[in-house]
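# with the input below, show me the fold.
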Amino acid sequence: MVVVTELSVERTPIPGLLVVHMPVQRDDRGWFKENWQREKMVALGLPDFGPVQNNMSFNATRGATRGIHTEPWDKFVSVAVGRVFAAWVDMREGPTFGATYWTEIDEDTAVFVPRGVGNSYQSLVDGTVYSYLVNDHYVEGRTYPALHLADPTVAIPWPIPLDSPDVEISEKDHENPLLDEVEPMSAKKVLITGANGQLGRELARAFPDADLVDVDELDLTDPAALAAWPWRDYRLILNAAAYTAVDAAETPEGRPLAWAVNAHAPAALARIATEHHLTLVHYSTDYVYDGDPTHATDAGHTEDEPLAPLGVYAQTKAAGDIAVTTTPRHYILRTSWVVGDGHNFVRTMARLAHDGIDPVVVADQIGRLTFTDELARATHHLTTTDAPHGTYHLTNTGTPRSWADYARAVFTHLGHDPERITDTTTADYSAARPSTSPVAPRPLHSTLNLDKITATGYTGTDADTALATYLADLDSDVDTDVDHRPQPVDV
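Modelled structure (predicted):
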């Protein structure tokens, strides 16, 4: 017998199937081992899979054979007493469907079995106890894919032949299908909320197999709707739903809706993500900061800067950020000045330029544009590269500019005179608004520091380059009711 002196993890030909070799302390009384040690095992590469149930299978005699069963959850299998020959078959759709691996398991070996990999074993001694640590609760009556123990394609070399009188197999396992009759287990899905918004539409292009929902399909503020949703079918939530009417959030009608969508809904999704072991991506805003340049570095606001929201919209977004951090597997992408497929500042400037309208634009708010394809690309990067969970700032790169600077850039790109634009200050813009129309406070300094996401290997696109590309593809709407007076622009 090989004595294991150090905890180690061995990879196998089946992706995600990991063999754990565990040191066992032996003396005259028997032995002791740490069968599941989360901190040590996760550090060696095991997923932090969050087990919720432990099942034991007692096998009275040598030759008891079980499987090949494929459940939709992860499991950590080991032997409490005895020894088994264990075998696994990849039953997941994809290029490794049908891949196999087998080994013997006794007290110093355990195996992490990912969702969708068929599990089976044969007891090699009497009185064997086989243990399953799983991360979902067993539900009576649910059926899952299974494979015949004697399938010739996978050709598992059972040490005790299956036709031996010493082998005992359940009637149910005798009826399991062969591999060419098995429907592969589909991968867990991605859910995009707020799918009809600018960002949601872009995320749908970046994640083409995702399920897309808006408020009509799934109301994130409705506890009953959330409770009824089949969360076990998903692995990733991209929460692009948000209440973004910054000024309307200051009204009696808008305030509760902003809190419901921007704060309570992310809190509910965070609880769901924790319960179902999902990754939650949430999108935030520079408005969570007060915009005081003295509170930021020269390169902009950093992720660890204290939140200091000024208005109702900002406060609800800050509350949503805090709620999302309570679930272990989260990414918060904090961004600014979003431009995509829908109503936005760049489209407004393009229309005004086309229509001959000379706008008055705020010139003392400084930041960078963020195009939705940049946000979608960063989302894909973080969720597919095992980047550390947490909060990341994400905008397009380049020199920070004012809204008025960007307005002039739009006019110039479209062949119009940028001198048609008149600068104003945030204070003067707010003072010019009707007293009956509330104006939310805006942060003057919106530049976000991008060092943290860059350190993950992400390379951003310059905002000026992205703006030129966007304008080249833009088909401006024509407004025939032209007002040639200078027009203040709401940013």
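# make it CA atoms for all contacts and neighbour counts henceforth
Will do.
# ok, L203 touching A376?
Yes: with contact defined as CA atoms under 8 Å, L203 counts as touching A376 (5.2 Å).
# what about the two, which has more around it?
Shown here are L203 and A376; by other CA atoms under 10 Å, L203 has more neighbours (25 against 20).
# the more buried one - that's part of a strand, no?
No: assessed with DSSP: H, G, I helix; E, B strand; the rest coil, L203 is helix; it does not lie in a strand.
# tell me the contacts of P177?
Shown in contact with P177 (CA atoms under 8 Å, 6 or more residues apart in numbering): 146-148.
# secondary structure class for it?
coil.
# where exactly do the helices run in the stretch 151-300 of the chain?
Under the criterion DSSP state H, counting those that start in this stretch, the stretch 151-300 of the chain carries helices at the ranges 171-174, 198-206, 223-228, 254-259, 265-276.
# and for comparison, fold this next one:
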Amino acid sequence: MAATFGKQLSVTSTNIPGLVVFDLPVHGDSRGWFKENWQREKMSALGLPDFGPVQNNVSFNDAVGTTRGIHAEPWDKWVSVATGRIFGAWVDLREGPSFGEVFTTELDPSRAIFVPRGVGNSYQTLEPDTAYTYLVNDHWSPRAEYSFLNLADETSAINWPIPLADAEISVKDLAHPRLRDVTPIPPRKILVVGASGQLGLALQQEFAGLSHVEYATRTDLDLNAPDIDGARRWRDYGVIINAAAHTAVDTAETPDGRRAAWAANVTGVAALSRIATANGLTLVHVSSDYVFDGAIDRPYREDDPVCPLGVYGQTKAAGDALVSTVPRHYIVRTSWVIGEGKNFVRTMAALADRGVDPRVVDDQVGRLTFTGDIAAGIRHLIESDAPHGVYNLTGSGEPMSWAEVARRVFDLTGHDSARVTGVSTDDYFAAATAPVAPRPRRSVLDLSKLEATGFRTTPAADSLATLLGV
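Prediction:
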């Protein structure tokens, strides 16, 4: 064999993003040789994505000059040679600035290459009896969408060591299109679940114009359906953003509400967590300050232990625990959400205009969070490839009580803020006849972890003024 014995395991980048070549240690003696063809722990430490292979294929080639490709499949590949030697050629067929980039090299048993989804893969055998092997992270499916490029494409201008006229090539490969006629492969799809809610609408605005982002309401995708695992070809997706939740905190304290809250916030989240884990997806899940009891006198950090007071908070904490088991996850913890439709700010503005002098709770302190900030923060985490985990995401600036927010609304709309009377939570709900959920008294979340990734939210006071048009 032509492989070199005794190499150190090492990795070399190429001009195609994500396409990397590995030198593999091969140990030999008079009996033959041995190598670790793929070793998850060692190769991940060198930067190889933990791509989760599910299938191992071998292509045996009798003669020199056997030429296959150029095929771009919707999965990642780990390509190596068991016996013999090949000349490999790879062409980036993905949407983006690197579309059409070409990389070529030789592979023998001491070299391997990681081929990301959407990069066209081809090779030509340089020795007889060559065994070409590859691991892939999806099972073959007739529903999978491929892209192809002609081996003789003039733009790519691959310098095949054996002229194509003298090579063994299939009829199908000879008929593939030139680069100018290739449809670029789009990125893996993003699915927004809960697309009709306040946050879902903000996410639609944030990702407007991106064809690879899809949106699903409960009508489109029932997370509690028994066939959820087969509802879509999940391997075509890269990210699921879960913007769906049962957020009626007081209703959750009733028997029917409790069942609905657990179904949406736990059972549905369990299904998404299972799907994301099984298919190697990133799961983005929106959490709440209600997972805390509000008893500490400092901003809550991401690693503070949860201690929910009511049913809603308990279901959100349970959902967070499920999502935390997904290898690729972002739990985005927020508070006091303001978005499209009816919300506290619009209610206060309407009361001010109608001459109503409201009584507003003054012993709950936190920060307003506008859905535009949440949507932008989620996009930032995904696109910046921030470390997975929990992130607090609220509006920035000085915390306020609900009564202070109401007074600011009155001021900004030209009304006398003294018309707002502050009351305690206990007094406000003293006459309530329906169940009332316990509220955390301090909901201030520490934003330093999110800010360390390069994202800063808008001061809540500025967003408030923008919403009111002043």
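# circling back to that earlier point, show me which of the contacts of P177 of structure 1 is closest to H354 of structure 1.
Set against H354 of structure 1, the nearest of the contacts of P177 of structure 1 by CA to CA is A146 (63.4 Å).
# leaving out sequence neighbours, find the closest residue to that closest one.
Spatial nearest neighbour of A146 of structure 1, excluding adjacent residues (CA to CA, 6 or more residues apart in numbering): H69 at 4.8 Å.
# which SS class is the equivalent of that neighbour over in structure 2?
Alignment note (TM-score structural alignment): H69 of structure 1 maps to H71 of structure 2. Under three-state DSSP, H71 of structure 2 falls in the strand class.
# can you report how many residues lie near A431 of structure 2?
8.
# then the one 5 residues further on?
Using other CA under 10 Å, V436 of structure 2 has 16 other residues around it.
# show me where the stretch 101-250 of structure 2 has strands.
Chain-ordered strands for the stretch 101-250 of structure 2, with DSSP state E, counting those that start in this stretch as the definition, fall at 102-107, 111-115, 119-125, 130-136, 147-148, 189-193, 213-216, 237-242.
# any idea what G32 of structure 2 aligns with in structure 1?
G32 of structure 2 maps onto G30 in structure 1, by TM-score structural alignment.
# still on that earlier bit, residue contacts, the residue nearest to A146 of structure 1?
Per CA under 8 Å, 6+ apart, neighbours of H69 of structure 1: 118-120, 144-147.
# so of the strands of the stretch 101-250 of structure 2, which one's packed in deepest?
Ranked by mean neighbour count, the strands of the stretch 101-250 of structure 2 are led by strand 119-125 with a mean of 25 (mean count of other CA atoms under 10 Å).
# which bit of structure 1 covers that one?
Counting by TM-score structural alignment, strand 119-125 of structure 2 corresponds to residues 117-123.
# run through who's touching stretch 462-473 of structure 1.
By CA under 8 Å, 6+ apart, stretch 462-473 of structure 1 touches 368-371, 396-398, 410, 413-414.
# thinking again about what came up before, for the match of strand 119-125 of structure 2, give me the average deviation versus structure 2.
Stretch 117-123 of structure 1: mean distance to aligned residues in structure 2 after superposition is 0.7 Å, counting by mean CA distance after the TM-score superposition for structure 1.
# correct me, but R334 of structure 1 touches G390?
No: applying CA under 8 Å as the test, R334 of structure 1 and G390 come out as separate, 10.8 Å apart.
# more neighbours, the two?
Between R334 of structure 1 and G390, counted using other CA under 10 Å, R334 has the larger neighbour count: 21 against 16.
# need the contact list for the more buried one.
By CA under 8 Å, 6+ apart, the neighbours of R334 of structure 1 are 283-286, 391-394.
# restricted to strands, list those residues.
283-285, 391-393 (DSSP state E).
# got those residues as a markdown table, with distance to P266 of structure 1 and neighbour count columns?
A markdown table is the format used below for these (distance: CA to CA, whole Å; neighbours: other CA atoms under 10 Å):
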| residue | distance to P266 of structure 1 | neighbour count |
| --- | --- | --- |
| Y283 | 10 | 26 |
| S284 | 11 | 24 |
| T285 | 14 | 22 |
| T391 | 14 | 23 |
| Y392 | 17 | 24 |
| H393 | 18 | 25 |
